[in-house]
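Chemist: my questions are about this predicted structure, shown below with the sequence.
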Amino acid sequence: MTEDVIIIGGGVMGASAAYWLTKMQPGLRVLVVERDPTYARAATALSVASVRQQFSHAVNVRISRFGVDFIRNFAERLGPAGGIPSLGLQENGYLFVTTREDQAEVMREIAAMQRAEGAATEVRGPEAISARFPWLNTEDLVAGSFGPRDEGWFDNMGLLAGFRNAARAQGAQFLKAEATGLRVENGRLTGVEIKGRGLVPCGAAINAAGTRAAAVMGWAGLPHPVEPRKRTVFVIDAPNARHPDAPLFIDAGFYMRPEHGHWIIATVPEGDSACDPDDFEPDLHLFEDVIWPLVWHRAPGFDAVKVVRHWVGHYDFNTLDQNAILGPHPALPNLYLMSGFSGHGLQQSPAIGRGIAEHILNGGWQSIDLSELSVDRVLAGTPMLERAIV
C-alpha cells in the first residue's frame, strides 16, 4: 500500500512532522521509520535541551518564539493524547558575555532586532551583570546579553514522547526498521527501501535522519553538507558554587547551566571536525585541560569541582553555515529536508515540524516564512551565518 508520506528518522524532528501532518490532515497515511526507538544515541536524547530567543537572524528568533510558547503550553497544545502533563520549562534565561567592545556593539544591534520580534533581551554592562549574578568575575567583561524570560531548558524526552503519542493517536505509524535506499523515477521519489519490507511506495518523503542525513541524500546521488560532530558533556559537582537561579551561561570557550544541584558544562573541541556516526568515545581530557581553567577564572567558586558523570552526543552539523536546511530539494521536489540543525534542533522542532507539514500539504511556507533556510542557499553556496553558535 502506498504511504502518503514516509519520514526517515523518528527523533524529535520526525515525530514533530508526523504530529503536524496528521493534525492538519486527518486520515493522511504517515509512516515514520526509526532504526533505534530506544533513542540511546539519538541527538534528541543526548541534547542539553535548552531554548533561547538570542539568535542573530530574525527567522530563527521567530522559530524559537513559537517554540517556547509551544513548550510552555505543551499539554494544552497536544491535549490528552500527548500524555505529558508538563515539560518543566525552567526559565533561567541565557547569558552571553564578551570581553570585546566590538562584540558588545553586535550584541546591542542583535538585541534590538530580537526585542522587535517579541523577545526580552537586555544588554547589560559588567556592573549590572555582577549585581544580578554576584558569583561571576566581571572585571574583564565589557557586556553581556541576557534573556530574562522565554529562555531556559526543559524535558527533551517529554517533548519527543508527546509528539509521538499524539501523532500515533492521530493515525501515524511508527516502524522500528532501517531505511536503506530511495527509488527515483523521472525526477520524482517514488518509494523508500526499508530493511525487511522492501520498497514501500510513497507520495513524498522527509529526510529527518539527523547525523545520517547526508547518507540518505547520497542514495539519490545528491550531496548534502551535514556531518556528525562529537560533543562531550560533563556533569560536575561544585560545592562552593550552588546557584540554582543561574542562567545558561556562554563565555569564550565553554557554556554551562545548573542541573539539580550540579552543573552541565561543555566546550567545542579545538580542531572540531567530522566524526564517525558511531563514535561515542568521550574526550575526557577536555574538562581538566580546557574547561576548568576558564570556568575558575570566570567564577571563583568553581575552585573545587568533581566530574560526576559525562555523556557524548552528536550535532548534525551543517558545514555551510550551521543553520537548518529545510524544504523540498529542487532535484527531487517530493523529498523534503529537516536537517543540519547544528545543536539547536530540539527547540526548533515545534515550528519546523509545522512548517514542513504546511509545505507538503499546501505547497509553501505559511505560518512562518522559512525560505531563508531552504536548500536553495546551500546549492548556491550562500551561507546564512549566525553571529554566535552555541
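Modeler: Received the coordinates, thanks. Residues are numbered from 1 along each chain as shown.

Chemist: drop to CA atoms for contacts and neighbour counts, all remaining ones
Modeler: Noted.

Chemist: burial check on the closest residue in space to Gly253 that isn't next to it in sequence, number of neighbours?
Modeler: Leaving out its chain neighbours, the residue that sits closest to Gly253 by C-alpha to C-alpha, 6 or more residues apart in numbering is Thr267, at 5.9 Å. For Thr267, the neighbour count with other C-alpha atoms under 10 Å is 21.

Chemist: ok, now His260?
Modeler: Neighbouring residues of His260 were enumerated by other C-alpha under 10 Å; the total is 8.

Chemist: distance of it relative to Ala43?
Modeler: The spacing between His260 and Ala43, counted by C-alpha to C-alpha, to the nearest Å, is 22 Å.

Chemist: verify the stated contact: Gly340 with Asp316.
Modeler: Yes - with the criterion set as C-alpha atoms under 8 Å, Gly340 and Asp316 qualify as a contacting pair; they are 5.1 Å apart.

Chemist: overlap in contacts of the two?
Modeler: In the contact map built from C-alpha atoms under 8 Å, 6 or more residues apart in numbering, the residues linked to both Gly340 and Asp316 are Gly210, Val226.

Chemist: doesn't Tyr315 make contact with Ser342?
Modeler: Yes - contact status for Ser342 versus Tyr315: in contact at 5.1 Å, counting by C-alpha under 8 Å.

Chemist: show me the strands in the stretch 101-250 of the chain, by range?
Modeler: Across the stretch 101-250 of the chain, reading from the start of the chain, the strands by DSSP state E, counting those that start in this stretch fall at 122-124, 143-146, 152-153, 173-176, 179-185, 188-194, 198-207, 226-237, 248-251.

Chemist: settle this for me: Tyr94 is touching Gly144, isn't it.
Modeler: No - with contact taken as C-alpha under 8 Å, Tyr94 and Gly144 are classed as non-touching, separated by 9.8 Å.

Chemist: remind me what the lengthiest helix in the chain packs against, helices and strands.
Modeler: Taking DSSP state H as the assignment, the helix of the chain that covers the most residues is helix 345-362. Applying 3 or more C-alpha pairs under 8 Å, 6 or more residues apart in numbering; DSSP states H and E, we find helix 345-362 packed against helix 12-24, strand 50-51, helix 58-72, strand 325-329, strand 332-339.

Chemist: before we go on, here's another structure to hold up against the first:
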Amino acid sequence: MTRLGNRLSPDSLLLSDAMIGWNQSLSRSFDVVIAGGGVIGSAVAYFLAAHPDFDGRVCVVERDPSYQSGATARSAGSIRQQFSTPENIRMSQFGVTFLKALGETLAVEGERPDVQLQEGGYLFLASVAGLETLRANHTVQQAEGAPVTLLDCDGLAARFPWLNLEGLAAGCFGTAEEGWFDPFALLQAFRRKAVALGVTYLADEVVDIARQGHRIGAVELAAGGRLGCGWLVNAAGIRARDLARMAGIEGLPVHPRKRQVFVFNCREPLPGCPLIIDPSGLYVRPEGSGFICGISPGPGEPDPDCDDLEVDHGLFEERLWPLLAARVPAFEAIKPAGAWAGHYDLNSFDANAILGAHPELPNFLFANGFSGHGLQQSPAVGRALAELIAEGRYVSLDLSRFGYERIAATQPIIEKNVV
C-alpha cells in the first residue's frame, strides 16, 4: 500500500467482499434503489435505514466495489462553513456536527469509526478586486453563526507570519468547525453501518430504467435481470446525466471534470497553517507531515468533460509551484511526493447540488451535481433525502431551493465561493 501524508493512496483502496458486505442473493424488489454507492449514496442508505418511520428494503447498486476510481476516495477531504449561500453553510454545519459524533453514531458491534477530523480552518484570501465579495460572504456567514473572522493585512501578518501579503487586501479565517478529514473512512463508516442496519449492496450497474407513466417501475442491471423499486435515487456521480437520460430526462447539467491533487514536502515549519485559498484559485493545506495542493480551471480556461485519471505533472511544475512560492516563500524549496486525479460531478448550470424529485417523475430523486462539495454535504443530503422518502418533505433543513425546478426555470443559485 502507498501512503500520501496520513492517508492511503486512492490506488491502494482495495477491499474484500467480506469487508464491504456485498450481498448477491437478492429479493428482486426493493422499496428504494440507490444507483451509486459512494459517499452520497451510502449516506442516503444509512439515514433511510436509521429513520424511525422507514421500515422498507433498500438496495445500493455500485459498479466499483473497490471504490478505486470513485470520486469519494480521491477527494481532498475537506469541510468548510465559508460559502455565500445560507443553505450551503447550514449543510456544512450539520456535516461537521455529524463528523464530531460519528464514532458513536456509526459504530458497529463496538467498533467506532474515526475520520481523523482536523479543524485546521480555511483561509480565504482576497485582493482589492475581491474584497467586497469577501466582506459580503463574511456577513452571510456570520448571520448563519459560522465561527469566521475577517482579517486585514496586519491581522494576517500577526496570525500567519510566514505568508507573503503582496497583492492581498484581507482574508477570512474559520477559527473552528472547518478543516479536513479522511474521505474514505467516512464512506466506509456510512456503508458498514448501512449494511448492519439491513441495507443490501449489489456489485452491479444500472443500464436501463423502466418507466410506468410518470413513475419509475424498475431498473435493469448490467449482469442481467431487474430490480423493482418504489423509489430510485440518482447518486451516480459523474454518470448522473446518463442515468437521468435512461429515465427519459434529457439535459441534466452534470459533467465529469478531472481535478488533480499534488503532494509535496517542505522542510520549514508553517505553524498554524490552515487550508489556504489564494486569489489565483490555488488551494494548499497540510496533509500529515507534508502538504497537498491543487487548482480548478478559471473562467475561460479549458475544462472538458473527462473520465480518465491521468495526472499532468507539468501542471504542478509550471503553474502550481510558482504560485505556491509566491504566496508562501518557504514553498520555494519543496520536494514533490506524489499526485492523484479524481473527478467533480460538476453542475455546469450553477455549481450547486441538484436535490429532490423530478417534477414529472415523483419517485425519481436527484442527488447530483455537487461540484466538489459532495463529501462535506453528504450527511445533510443523506438526511434530507431520507426525510423526503420517509416523511414526504424536508424536516430538519429545507433544501427545496436546490430542486430541479430551478434548472427548468433558468434560475441559478449563485454560490460565490466555489473552489
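Modeler: Noted; the coordinates are in hand. None of the values given here were measured: they were computed from a predicted structure.

Chemist: and the TM-score between them?
Modeler: Between these two chains, after superposing, the TM-score reads 0.96 (TM-score structural alignment, normalised by the length of the first structure); 387 aligned residues with a C-alpha RMSD of 1.4 Å.

Chemist: aligned partner of the residue nearest to Gly253 of the first structure in the second structure?
Modeler: Alignment of Thr267 of the first structure against the second structure is given by TM-score structural alignment, with Ile295 as its counterpart.

Chemist: could you do Glu151 of the first structure as well?
Modeler: Counting by TM-score structural alignment, which is the criterion used here, Glu151 of the first structure corresponds to Glu178 in the second structure.

Chemist: ok, now how distant is the residue nearest the centre of the first structure from Pro37 of the first structure?
Modeler: Nearest to the mean C-alpha position of the first structure, counting by C-alpha atoms, centre = their mean, stands Gly345 at 1.8 Å. Relative to Pro37 of the first structure, Gly345 of the first structure is positioned 18 Å away (C-alpha to C-alpha).

Chemist: ditto for Glu127 of the first structure
Modeler: From Glu127 of the first structure over to Pro37 of the first structure the distance is 49 Å, taken as C-alpha to C-alpha.

Chemist: ok so, going back, could you dump the strands of the stretch 101-250 of the first structure to CSV with distance to Leu379 of the first structure and mean neighbour count?
Modeler: What follows is the strands of the stretch 101-250 of the first structure, written out as CSV (distance: least, C-alpha to C-alpha, whole Å; neighbours: other C-alpha atoms under 10 Å):
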stretch, distance to Leu379 of the first structure, mean neighbour count
strand 122-124, 36, 20
strand 143-146, 34, 25
strand 152-153, 34, 24
strand 173-176, 32, 16
strand 179-185, 20, 17
strand 188-194, 19, 20
strand 198-207, 17, 21
strand 226-237, 13, 23
strand 248-251, 32, 20
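
Chemist: and of these, who's closest to Phe163 of the first structure?
Modeler: Proximity to Phe163 of the first structure, assessed across the strands of the stretch 101-250 of the first structure by C-alpha to C-alpha, is greatest for strand 173-176 (11.7 Å).

Chemist: how distant is that closest one from the center of its chain?
Modeler: The chain centroid and the centroid of strand 173-176 of the first structure are separated by 23 Å, computed with C-alpha atoms, centre = their mean, to the nearest Å.

Chemist: tell me the residues of the second structure aligned with that strand.
Modeler: Aligning strand 173-176 of the first structure against the second structure (TM-score structural alignment) gives residues 200-203.

Chemist: how close does the matching stretch sit to the first structure?
Modeler: Once the two structures are superposed, the average separation between stretch 200-203 of the second structure and the matching residues of the first structure is 0.5 Å (mean C-alpha distance after the TM-score superposition for the first structure).

Chemist: the helices and strands packed on helix 345-362 of the first structure: which one's closest to Glu117 of the first structure?
Modeler: When these are ranked by proximity to Glu117 of the first structure (C-alpha to C-alpha), helix 58-72 comes first, at 6.9 Å.

Chemist: whichever helix or strand comes after that closest one packs against which elements?
Modeler: Proceeding C-terminally, helix 58-72 of the first structure gives way to helix 74-78 as the next helix or strand, assigned by DSSP states H and E. Counting by 3+ C-alpha pairs under 8 Å, 6+ apart, the packing neighbours recorded for helix 74-78 of the first structure are helix 156-169.

Chemist: apart from its chain neighbours, what residue comes closest to Ser371 of the second structure?
Modeler: Counting by C-alpha to C-alpha, 6+ apart, the nearest residue to Ser371 of the second structure once its immediate chain neighbours are dropped is Leu346, at 4.2 Å.

Chemist: looks to me like the one you found is in a helix.
Modeler: No - according to DSSP: H, G, I helix; E, B strand; the rest coil, the state of Leu346 of the second structure is strand, so it is not within a helix.

Chemist: what does it correspond to in the first structure?
Modeler: Aligned against the first structure - with TM-score structural alignment as the criterion - Leu346 of the second structure pairs with Phe317.

Chemist: now do Gly38 of the second structure
Modeler: Residue pairing (TM-score structural alignment): Gly38 of the second structure is matched to Gly11 of the first structure.

Chemist: check contacts around its match.
Modeler: Residues near Gly11 of the first structure by C-alpha under 8 Å, 6+ apart: Glu34, Tyr39, Ala42, Ala43, Thr44, Leu160, Ala208.

Chemist: hmm, back to that, mean per-residue distance, the longest helix of the first structure versus the second structure.
Modeler: Superposing on the second structure places helix 345-362 of the first structure at an average distance of 0.5 Å from its equivalents, by mean C-alpha distance after the TM-score superposition for the first structure.
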